[in-house]
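> quick one, what's the 3D model for this:
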Amino acid sequence: MCTDIFELLQQRRSVRKYQEKEVESEKIEQLLEAAVLAPSAANFQPWRFKVIENQDIIEELRKEAMVAFNTNWMSKGTLKLIAVCADPTKTVDKYGERGENLYIIQDTAAAIQNILLKAPTLGLGTCWIGGFNEEKVEEILNLDSSLEIYAFITVGYPEEKLGPRTSRRDLSEVVSYIK
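From the prediction side, this is the model:
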C-alpha cells in the first residue's frame, strides 16, 4: 500500500477487474471522508454521494444507463458503485453560468480525485465513469430533482497487482512558462 503522495500518483490506475471480495463499509466511509476534504467554490461543498451496494441496481444501471459503453466488466458481484452528484443551487445563485458550467464540475472532480487517491491506500481499486445516460440514471436512482449526476466510481479489490503506469507525455510537451 502506498502512503507517499507522489508514489500514489504514479501508481494509481483505473481498475476494471475486481476480486469476488466484499468491500468493507468502513473503507467506503474512508473514501467518502477523503472526498469531502476536497476544495469547492465558496466552500459550498455541493457534492452528494449515493453508495450503491444493491447488485440488481448496479446491473440495471450497467444495462440501461450505460448501454452505449462497454461496461460488461461491472458485472462482478461484490462491486460497489458511488454515484457522484451535486446540488448546484448555491453555486449557481452566487456564480451564475460559470458556477453551473465550471465550478460544480471542478468541485465534483476534486472530490472524485480524492476518492481515487485514497482507494489504493486501503488496498482498493477504482474506475471513474463519466459516460452514461443522465436521464436513465436519474430515473433508476430516483434522484431528487435538485441533484445532478456527474460521475460514477466503481470500487472493489483489484483482481491483479497493478503494473507500471502507461507512458505519460513529457513535461516539455505540456508545459510552457510565461516570464
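
> okay, CA-based contacts and neighbour counts for the rest of this
OK.

> in this protein, which residue is most central in space?
Centroid-nearest residue in the chain: I153, 3.7 Å away (criterion: CA atoms, centre = their mean).

> mind listing what the nearest residue to that one once chain neighbours are set aside touches?
Leaving aside its chain neighbours, I153 sits nearest to W128 (4.6 Å; criterion: CA to CA, 6 or more residues apart in numbering). By CA atoms under 8 Å, 6 or more residues apart in numbering, the contact set of W128 is 14, 112, 151-154.

> and W128, what helix or strand is that in?
According to DSSP states H and E, W128 maps onto strand 125-129.

> and the next element down the chain from that strand?
Sequence order places helix 134-141 as the next helix or strand after strand 125-129, per DSSP H and E.

> next, count neighbours for the closest residue to T78 other than its chain neighbours.
Excluding the flanking residues, the one nearest T78 by CA to CA, 6+ apart is E22, at 5.2 Å. Neighbourhood size, E22 [other CA atoms under 10 Å]: 12.

> now show me the structure for the sequence below, then we'll compare the two:
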Amino acid sequence: MDFIDVAQKRTSVRSFSEEGVSKEALREICRIGGLAPSVNNFQPWRFVAMANKDKMSELAAVVAQKIEELPEKSCELGEQIKKQVEYFSIFFEKAPAVIFVFVSPYESVLERGVTLTHDEVNRMRAYPDMQSVGACMQNMLLAAVNMGLGACWMTSPLIAKHEIAKMLNVDSEYELAAMMVVGHASHDFPPKPKKEIDTIFEFVS
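Below you'll find the model as predicted:
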C-alpha cells in the first residue's frame, strides 16, 4: 500500500472480528516498530505480544480494580467518568491480540557533563525517551494498517503498569510505556476528521 494511503487510512479501531492475528504478523509489527528513531539510537524498547484471552481478561481485571480504587469526586459525575475510563482501559481483553511496549532507562550524553539529574535533563528535553516510544508506536500502527489490520494505541491501562509487568514476568528494569491492540476490524472505520493543514502549518522565512 502507498505510504500516503496508509497514513490517511489509519484510525483507532476498538472493535474486531473473531479472526485471530498470527504470531508472525505480531512479530513483523514489532520489527517495524523497532526501526523507529530513538534518543541516541538507544532503542529502549522490548515487546511482549499476547493472544491468550484468559490472560488478557486477568490483566483487564487488575486494571479495572486499580480504576475502582481511584478516589472520585463526591458527585454522580465522578462515578460516570470512572466507568467511562474503565471501558476505554480494558476493552483490550476482547481484542484478538495485544502488544505491550516496555522501555528501559537510558542515560543521555548531556547527563555525563552537567550536574543536572536525569529527570531534570529529561524534562528539559521534553522527554526524548517517551518521544522515542511515540515514534515506535506510530511505526507499529502504520505497519498494522499496511497489513490490513486495525489497531489502537492505549495508555490508560498503565495505571496498573507495575502489576502488568509482574504478571508478564518482565524484568524490573523495564517499564510499561504503551500498549497496542490489534486485529481484523469488525467493520470499516472511517478516519476521524483532522485539522486542515492551513490551520496548523506556518512557514517562517
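
> now the strand holding W128 of the first structure: which residue numbers in the second structure?
Aligning strand 125-129 of the first structure against the second structure (TM-score structural alignment) gives residues 150-154.

> just to be sure, A83 of the first structure is in a strand?
Yes. Counting by DSSP: H, G, I helix; E, B strand; the rest coil, A83 of the first structure is located in a strand.

> what is the neighbour count of it?
20.

> gap between it and E135 of the first structure?
A83 of the first structure sits 14 Å away from E135 of the first structure, going by CA to CA, to the nearest Å.

> can you show me the strands along the first structure?
Listed in chain order, the strands of the first structure (DSSP state E) span 47-52, 80-86, 125-129, 148-156.

> M66 of the first structure is nearest to which of these?
Among these, the nearest to M66 of the first structure by CA to CA is strand 125-129 (9.5 Å).

> what about that closest one, how far off from the second structure?
Compared with the second structure after the fit, strand 125-129 of the first structure shows a mean deviation of 0.6 Å (mean CA distance after the TM-score superposition for the first structure).

> quick one, that strand and strand 80-86 angle?
Comparing the axes of strand 125-129 of the first structure and strand 80-86 via axes from the mean of the first three to the mean of the last three CA atoms, to 10 degrees yields an angle of 40 degrees.

> can you pull out the helices in the second structure?
Using DSSP state H, the helices of the second structure run over 3-9, 23-33, 53-68, 76-90, 118-124, 128-146, 161-167, 197-200.

> just name the most buried of those helices.
Most buried of these, by mean neighbour count (mean count of other CA atoms under 10 Å): helix 128-146, with a mean of 21.

> what about that one, how far off from the first structure?
Mean for helix 128-146 of the second structure is 0.9 Å (mean CA distance after the TM-score superposition for the first structure).

> so how far is M74 of the first structure from the aligned partner of A25 of the second structure in the first structure?
Mapped onto the first structure by TM-score structural alignment, A25 of the second structure lines up with K27. In this view, K27 of the first structure and M74 of the first structure are 20 Å apart by CA to CA.
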